[in-house]
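Undergrad: Need a 3D model of the sequence below.
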Amino acid sequence: MTAHLGDQVLTPLNFLERAEAIHADRTAMTYHSQSWSYGEFAVTARRMAGTLAGHGVKPGDRVAVLASNTPLMLLAHFAVPLAGGVLVTLNHRLAAPELKYIVQHSGASLILVDNEFSAAAESFGIRTLAAEQVLDADGPEHARTVEDERSLISLNYTSGTTGRPKGVMYHHRGAYLQALAITHHAKLGLDTVYLWTLPMFHCNGWCFPWAITAAAGTQVCLDRPDPDTVWAHLRSGGITHFNAAPTVLTNLTQHREADNGPLGRIVEVGIGGAPPSPTLLSELTALGIHTTHLYGLTETFGPAVVNEPRPEWNTLSHTDLSKAMAVQGNSNMVGTGIRVLDTVGKKDGAPIADVTADGTTLGEIAVRGNTVMLGYYNDDAATEAARIGEWFKTGDLGVMHPDGSVEIRDRAKDIVISGGENIATVEVEHVLTSHPAVAEAAVIGVADPKWGEVPVAVVALRPGADVSTEDLISYTRTQLAGFKTPKQIYFRELPKSGTGKILKHVLRGLIAPGDEQVLQVDLRAST
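TA: Have a look, this model is predicted:
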């Protein structure tokens, strides 16, 4: 393709270059009592890149990071691509075998690690560099030029529905454009002080590391987003923005500090995951926290759909406002379309049309645009299965409203979303059935007031076998992260279709959300 005057490769690294040139003295990042200006932040990132290059990192090499929302994780979003590497952020909540699989599948040759996770990192069998080895490096600076904007900038792993994590390939162009969309929709600017409650390992923090740098705002790093710490920052840290799952926000509204009344300013919060309840919205509003509902997947660089608050909503009743805010919304500003496809019950090869935009007819949500992944790393079959022509099938079932906004009604892939974390039920079921006493298992999500949903298992035992609920839960904890383990296990034969498929909807129909006693009686009575 012929280059034209003014052509430039789109990469979020451009945002750091601009911030350093124009806002070198503004605060880029804080952590505890430390502070970095944009000038210092940029130099540190380039020196980190130099350290990585000195350890043999070449263009295309995978560099994993095992850290919480600390300076190491934030700076790695710039330093790794500056070295030409591909960033692989690791979910520190996962069990060691899960992390090891991701490291091996990605082909990472080096891990950057915070001290608290060093023991786990060393068990993966590849080279590690501790935070102080790269953050305090005073060697030569390094900044490799990005020549192809569709080259990889990061790999983000998601369990999907197969139980096997899949590597979602992000490119520089998509990260750049998503960051611009985030800057607009989140209302980021020079006065932004963003608190890192959302994990940066998740969709590269929805691209906020790059978006806030584009806006030349300040990023406040945290070791853990516990309510005490978050409230301390909200009260005295000048925080203007943060993102969170409904669970985190519920914990904040139920914290003793909430009793001290509203904040002295409006704080903008993006909510991902399940729609916030009317009660939660009311409590947040009373505290001076303004919420925006977002929807997206790892495969879409985070939020692909935004429910933008509209001025006419100011006259709505509380009930009507809650309903309006619960809808997922419309494509973000760089998106090029969202559809609800009539795939329900369609046979392979049959033509697929859009559902009627009546807010009632169910279909599968599909998106396209510059912020859809390149594909799944080393998994062409999964990539092809996720597409219809140029459209990416989300696997979520929803409706299209007459105004063009979409609303999720169910999750076609049976994913349980607990506290903002995706749990693949098949993965949990495989662990359960690996126990010698278990013949079959089905895992479903049950509504929970704290976590939104929690996984619950229904298990059929082998003839003559005997095992307790507590023993099975302990068994799953040895192989899965804690949030993935079933919170309750019930024993009975599993309902099945004529073809032998387990009927999860029947199990859901036997469950009274939040009432485990009813659940237990109903299941055992129907055995």
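
Undergrad: When you work out contacts or count neighbours from here on, use the C-alpha atoms and nothing else.
TA: OK.

Undergrad: what's the host helix or strand of residue 454 packed up against?
TA: Assessed by DSSP states H and E, residue 454 sits inside strand 452-461. Applying 3 or more C-alpha pairs under 8 Å, 6 or more residues apart in numbering; DSSP states H and E, we find strand 452-461 packed against strand 416-418, strand 438-448, strand 488-491.

Undergrad: tally of neighbours for residue 489?
TA: 20 (other C-alpha atoms under 10 Å).

Undergrad: what's the spacing between it and residue 475?
TA: 12 Å (C-alpha to C-alpha, to the nearest Å).

Undergrad: cool, and residue 185?
TA: Counting by C-alpha to C-alpha, the gap from residue 185 to residue 475 is 44 Å.

Undergrad: Repeat that for residue 313.
TA: Residue 313 sits 50 Å away from residue 475, taking C-alpha to C-alpha as the criterion.

Undergrad: which of the two has more neighbours?
TA: Higher neighbour count among residue 313 and residue 475: residue 475, with 16 against 13, using other C-alpha under 10 Å.

Undergrad: did I read that right, that one in a helix?
TA: Yes: judged by DSSP: H, G, I helix; E, B strand; the rest coil, residue 475 forms part of a helix.

Undergrad: how near is it to residue 485?
TA: Residue 475 sits 9 Å away from residue 485, going by C-alpha to C-alpha.

Undergrad: I'd like the structure of this one too, to check against the first:
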Amino acid sequence: MRPHDMGTLFDEAAAGGARTVVHLDRPFDIAPRAGTRWTVTELAGLVRATAARLADAGVRPGDRVGIVKDNHWDYDLLACAVVRLGAVPALLSARLGTENLVALLERLRPAALVTTSEVLARCRDTATGESARILVTVDSAAPGAVHLAALDASWPCVPVRRHDDEPLVIHHTSGTTGVPKLVVHSTRTLVHKLARFEAVRYPGIGIRPDDVLANASAYGHGRTFCWTAVVMSLAPARIVVLTGDDPETADPLLRAHPPTVVEALPASYIRLRPLTTRLDNPFRDVRLYISTYDAMHPPALRAYLTASRRARPLWMQGWGQTETGPLTFRFHTRRSALAPDAETTARRLGRPVPGRIRLRAVDPDTLRPVPRGRLGLLLVRTPALALGYVGELGRWDAKRVGDWWSTGDMGVHHRDGSVSILDRAADALPGMSCLRTEDVLEQRLPQALECVILGAPDGDPLPVVVTADGRLDPDAWKQATHGLPTLRDPAVLTWDEVPRTGTGKVRRAALARQLTGTAPAGTGRWT
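TA: I've put the predicted structure just below:
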């Protein structure tokens, strides 16, 4: 099956005989009493019923429908239901701060908002209610809103088809440097150019009929909408959906259904890492790990690859953006992760996808190409480039450089064609790579869950070390920083004290303001 219409995706998978069974760590928010085990046929029925309920609420073709709720895969089921009605879903993370969430809703101006009573309560003093004529809650009744379960699931609702180049779905970027952007994709860019390319049984890395897929993701973001199209097309034996990253909650489900393929947020890999050291760890049968969204540091790569009992497990690390989809891929093995130079080569994120992606590095000021092997601003050309930003046409146009797109990442395009990412342009500091310094620190500080380097406008960079208990031995820090650029004394925080995006990325600007009262020093403008 080749994915095409996301509104009928689950119907077509069921009609094609897909026997995939889905296991959830908690019931869907849109079906709280229906349990945690689902077949594809049941999922298709849930999408149809949800579409009928939204039609009963008044959603019509062409409407924008905002979706803001707790993290779960039913973000994508709701999106498919909205697509089925000919409307355009806009998936917004409930982890967004109220100020950013309100800003996005005002920019979006949805006809309908599908959300929770908690989100409505924290946005009550804003124009949220005025911008959406239809308010639907998925958890419980709320003033001025209708409860999803109270709507008619039998409302007539024939699937509405749309042109391949019309808006299909809206996702927001991570927002590490400020208010996220709202990215619009079409069927052609997201399904035809991205999902279809992935929905192939490639040797070694393709999804097999007997695979057990585990996913711990931010389901309101663009990657999982594409992932949903792929997995429904390739029909693995089982899918395990994790909505959180607490090791004790995830462990029983992973043990009951040991995965052979794992895809997770980098932040989730960090949080679930304690499971890799258990005697009968749940990753013992994994043949393929997949990571996107953010950089993976070498210690985490090693922990998971050595946890697998397979002879040759692989780690596929992708670099890409919401606007472009995947741009490069690199594979890690036990041997490469354990190599003496793993820390210095970890930033090499592979080569551009052949025949699909072109890449060049340019001077960020003049936009002239720099020689291979020299640091520059990375530009790409891809047929999967999104249609634009909602409400920010000028910002979108400013990131276009002729036929090229500015990624906003500073890196090196090496002579062998591979790419190294050294920093976001907005975070770049003269004379050092924040990401490489973070790699070294994490390697030398086994107790660190995460290390972050923040540029300071009035002196040396400020390092932030995240540990389980918010403590760090001063002697260990002194040894860890030997030979590194001069840094200030570290700020030591726990995981929950660090401001994060919906995908678990550190909100560096917010963290800098939290610790110093000022924004971080950076040289970039390509955000």
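
Undergrad: And the TM-score between them?
TA: Superposed pair, TM-score by TM-score structural alignment, normalised by the length of the first structure: 0.71. Supporting alignment: 440 aligned residues with a C-alpha RMSD of 4.2 Å.

Undergrad: quick revisit: so which of the helices and strands packed on strand 452-461 of the first structure is the most surrounded?
TA: Greatest average neighbour count among these goes to strand 416-418 (a mean of 23), per mean count of other C-alpha atoms under 10 Å.

Undergrad: Can you point out the buried residues in the helix or strand just after that strand?
TA: Sequence order places strand 421-423 as the next helix or strand after strand 416-418 of the first structure, per DSSP H and E. Judged by neighbour count using 16 or more other C-alpha atoms under 10 Å, the buried positions of strand 421-423 of the first structure are 421, 422, 423.

Undergrad: Go ahead and confirm the last one touches residue 417.
TA: Yes: using C-alpha atoms under 8 Å as the test, residue 423 of the first structure is close enough to residue 417 to be in contact (6.1 Å).

Undergrad: What's residue 489 of the first structure aligned with over in the second structure?
TA: Counting by TM-score structural alignment, residue 489 of the first structure lines up with residue 515 in the second structure.

Undergrad: Now distance to residue 344 of the first structure too, for the buried residues of strand 421-423 of the first structure, in TSV please.
TA: As requested, the buried residues of strand 421-423 of the first structure are exported to TSV (distance: C-alpha to C-alpha, whole Å):
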residue	distance to residue 344 of the first structure
421	26
422	23
423	23
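
Undergrad: wait, what's in contact with the closest residue to residue 417 of the second structure other than its chain neighbours?
TA: Leaving aside its chain neighbours, residue 417 of the second structure sits nearest to residue 351 (5.8 Å; criterion: C-alpha to C-alpha, 6 or more residues apart in numbering). Applying C-alpha atoms under 8 Å, 6 or more residues apart in numbering to residue 351 of the second structure gives the contacts 328, 329, 330, 417, 418, 419.

Undergrad: Now a PyMOL select for only the buried ones of the residues you listed.
TA: When burial is assessed using 16+ other C-alpha under 10 Å, the buried subset of the contacts of residue 351 of the second structure is captured in PyMOL by this command:
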select buried, resi 328+329+330+418+419
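
Undergrad: So which of the contacts of residue 351 of the second structure belong to helices?
TA: Using DSSP state H to define helices, no part of the contacts of residue 351 of the second structure is located there.

Undergrad: And the contacts of residue 351 of the second structure, which is closest to residue 132 of the second structure?
TA: Proximity of the contacts of residue 351 of the second structure to residue 132 of the second structure (C-alpha to C-alpha) peaks at residue 328, which lies at 38.9 Å.
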